[in-house]
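A.B. asks: Let's see this in three dimensions:
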Amino acid sequence: MNKLSKSKDNAVIFGVLGGLGEYFNIDPVLLRVIVVVATFIGVGSTVPIYLLLALVMPESDDQTTKPASNKKKASPFGGDSDKPKRKEAEKLEEDDWSDF
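C.D. replies: Take a look at the predicted model:
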C-alpha cells in the first residue's frame, strides 16, 4: 500500500482528493462530488479541512509516474496546432428555410 500524499497525476486544485482516492483506492471523482455536496449542504468544515490537508500532506515522490514528454499537453480550451482545422459552414441564402 502506498503512503498518503498529494497526487500529481490526479490533481484538480492541490491534489489532496486525488491522493486520498489513491490511498484508499476510491475514485477521486466520487470524493470530489462528496466534498462539493457536503459544502453546499452546510457542512462548513470541508473547506478548512481541505486547506489544512493541502498544507500538511506531503507531495508525491512516487517514481512510477509517467515521465514528462517533450510534447505539449492539449489545452481543453482549443488552440491546438496539431489538430486539423474544422471546416467552415457553407453560407446559404438568407431566405432559405429548407432545414425547418
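
A.B. asks: Please count neighbours and contacts with C-alpha atoms only from this point.
C.D. replies: OK.

A.B. asks: hang on, residue 11 packs against residue 21?
C.D. replies: No: with contacts counted by CA atoms under 8 Å, residue 11 stays clear of residue 21, the gap being 10.7 Å.

A.B. asks: Another sequence for comparison is provided below:
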Amino acid sequence: MGKKIYLSDTNKKIGGVCGGLGEYLGIDPTLIRLLVVIISFMTAIMGGVIAYIVAWAIIPQHPKF
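C.D. replies: Just a heads-up that it's a prediction; the model follows:
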C-alpha cells in the first residue's frame, strides 16, 4: 500500500492542508504556504482560496486509532 495524504494535525495554521502536503512531499510546509500566497495573488486571490478550500474538503483527516 502506498503513502497517503492527510490533513496535518500538528502543523496547521487554518485547515492543515499545507502542513499535510509538506508531510506527504517531505518538504517544509512554509514553502507550500508561500506558493499558495503567490498563486492567490497571481489569480486575484480567488484561485488560491478556492483551491485551498477544495483541498480542505477533499483531503481526509488522519485516522485516529
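
A.B. asks: Residue 11 and residue 21 of the first structure: who's more crowded?
C.D. replies: With neighbours defined as other CA atoms under 10 Å, residue 11 of the first structure and residue 21 compare such that residue 21 has more, 21 against 14.

A.B. asks: In contact with that one, which residues?
C.D. replies: Residue 21 of the first structure makes contacts with 27-28, 31, as judged by CA atoms under 8 Å, 6 or more residues apart in numbering.

A.B. asks: Taking those residues, please make a ChimeraX selection of just the buried ones.
C.D. replies: For the buried members of the contacts of residue 21 of the first structure, the matching ChimeraX selection, counting by 16 or more other CA atoms under 10 Å, is:
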select :28
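
A.B. asks: preserved in the second structure, out of the contacts of residue 21 of the first structure?
C.D. replies: Retained in the second structure by both residues aligned by TM-score structural alignment, their matches' CA atoms under 8 Å are the following of the contacts of residue 21 of the first structure: 27-28, 31.
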